[in-house]
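Novice: Got a predicted model here, sequence first, then my questions.
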Amino acid sequence: MFHIRKAKLDDAESIAEVHVESWKSTYSEFINERDLSNITFEHRRTLWETILKMPNIGQIALVVEQEDGKIVGFISGGQERTKRFGFDGEIYAVYLYKQYQRMGLGTMMLEAFAKEMKNLGHSSILVWVLTQNPSNRFYIDFGAEKIDQEQTTIGKGTYQETAYGWKEIDNLLERFRKPLANNE
């Protein structure tokens, strides 16, 4: 059994572990090893301690945990950062240990995140995903539309990322009331 809750400062280390392990398992096939190794546990722990110590008003960080309290994934976001596409909310990061993928936990996190964003007054959500990431399909399956593509720098490498978005959070939330076509 799993449940979702708001992240707290004590979760920083566990979130950092999920972040680094998931990053490396997800991107090992299409990000250069030198760029992949730039993401370290120490840096991510410091990042998450900073985020969770001084929460930004309107920023959301949720974790999914097992009954025993082990955190196996997280999602975070808040205000859309670029102000270029007409969206007011954004998913900044969503990661799940590989062994917990395809169990419906990503769906649970996305739904909880969308509800939190709506409660904060957001009406739309954008997410940037590395274009080669096979998880792009997850967002498309929930009705996200492709918005734009651009280059991003990771370490010393340049990679393409794609923005997907839901112009109406209500349309996304409605998707959770209907079964997905691929039964995921």
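Specialist: Cool, got the structure.

Novice: contacts, neighbours, all on C-alpha from now
Specialist: Will do.

Novice: and the residue nearest to Phe85 when sequence neighbours are not counted, helix, strand or coil?
Specialist: Nearest non-adjacent residue to Phe85, counting by Cα to Cα, 6 or more residues apart in numbering: Ile147, 7.8 Å away. The local conformation at Ile147, judged by DSSP: H, G, I helix; E, B strand; the rest coil, is strand.

Novice: wait, doesn't Ile147 sit right on Gly165?
Specialist: Yes: counting by Cα atoms under 8 Å, Gly165 is a contact partner of Ile147 at 6.5 Å.

Novice: These two: which is more packed in?
Specialist: Taking other Cα atoms under 10 Å, Ile147 and Gly165 do not tie; Gly165 has more neighbours (25 against 14).

Novice: Okay, one more to line up with it:
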Amino acid sequence: MSIREALPEDAAAVAAVHVLSWRAAYRDLLPARYLAALDVAERTAVWRARLTAPDRPTVLVATGSGGEVRAFSCFRAWQGEDLDPRTTGELAALYALPEAWGTGVGRALLSASTERLAAAGFRMAALWVLAGNARGRRFYEAAGWRPDGEVVREETGGRVLDELRYRRDLLA
């Protein structure tokens, strides 16, 4: 496995990981019809736009021995109003192919992402995770992330779900 910055030509592979991971990770949280309708081609266009934007976030990909994208992360300065974007980075996404779960690829990608955030001068990192995503919450907590008490309600696929904000000190 290797980790590198994503290129525009990785957009389709990142989109496939995004869709397949959502279908597996959120199957008990979101309607099956919504998950089945997720479209890799539509997500490819979104990721290509992100990867070519002048103010693009940083996107890392973890690739297997054959160069195939197995997981990705996306991070940037905090986008909300309640945390300082000069000192707080946001881990906006971290997804892996379901067959890669439990292999260490997610841990390696999370570590690389937090190292890059710290190297960029951020002192704190934050992320949002669905309250019902027990696997995701265990994953982040095992890496030292903790909920900070902030909760937002978001509608996705016709369901209103709570998202919990987790934070981690990058200086520790």
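Specialist: Ah, there it is. These numbers were taken from a predicted model, which means no experiment stands behind them.

Novice: Mind checking the TM-score on these two?
Specialist: The TM-score (TM-score structural alignment, normalised by the length of structure 2) is 0.91; 168 aligned residues with a Cα RMSD of 1.5 Å.

Novice: who's in contact with the residue nearest to Phe85 of structure 1?
Specialist: 85, 162-165 (Cα atoms under 8 Å, 6 or more residues apart in numbering).

Novice: What's the average distance for the helix or strand harbouring Ile140 of structure 1 when superposed on structure 2?
Specialist: Element membership of Ile140 of structure 1, judged by DSSP states H and E, is helix 136-141. Compared with structure 2 after fitting, helix 136-141 of structure 1 has a mean deviation of 1.0 Å; criterion: mean Cα distance after the TM-score superposition for structure 1.

Novice: quick one: the strands in structure 1?
Specialist: Per DSSP state E, structure 1 carries strands over the ranges 2-6, 60-66, 71-79, 89-96, 125-130, 145-154, 157-166.

Novice: Can you name the residues that contact Ala125 of structure 2?
Specialist: 88-91, 114, 117, 167-170.

Novice: Leaving out chain neighbours, which residue sits closest to it?
Specialist: Gly89 (4.6 Å).

Novice: Can you get me a residue count around that neighbour?
Specialist: Gly89 of structure 2 has 29 nearby residues by other Cα under 10 Å.

Novice: residues contacting the residue nearest to the spatial centre of structure 1?
Specialist: Centroid-nearest residue in structure 1, with Cα atoms, centre = their mean: Val94, separated by 2.0 Å. Residues near Val94 of structure 1 by Cα under 8 Å, 6+ apart: 73-76.

Novice: Which one of those is nearest to Leu126 of structure 1?
Specialist: Distances from Leu126 of structure 1 to these, taken as Cα to Cα, are shortest for Ser76 (12.2 Å).

Novice: Kindly state which residue of structure 2 is aligned to Thr153 of structure 1.
Specialist: Taking TM-score structural alignment, Thr153 of structure 1 has Glu155 as its aligned residue in structure 2.

Novice: Tell me the residues of structure 2 aligned with stretch 73-81 of structure 1.
Specialist: Going by TM-score structural alignment: stretch 73-81 of structure 1 matches residues 71-79.
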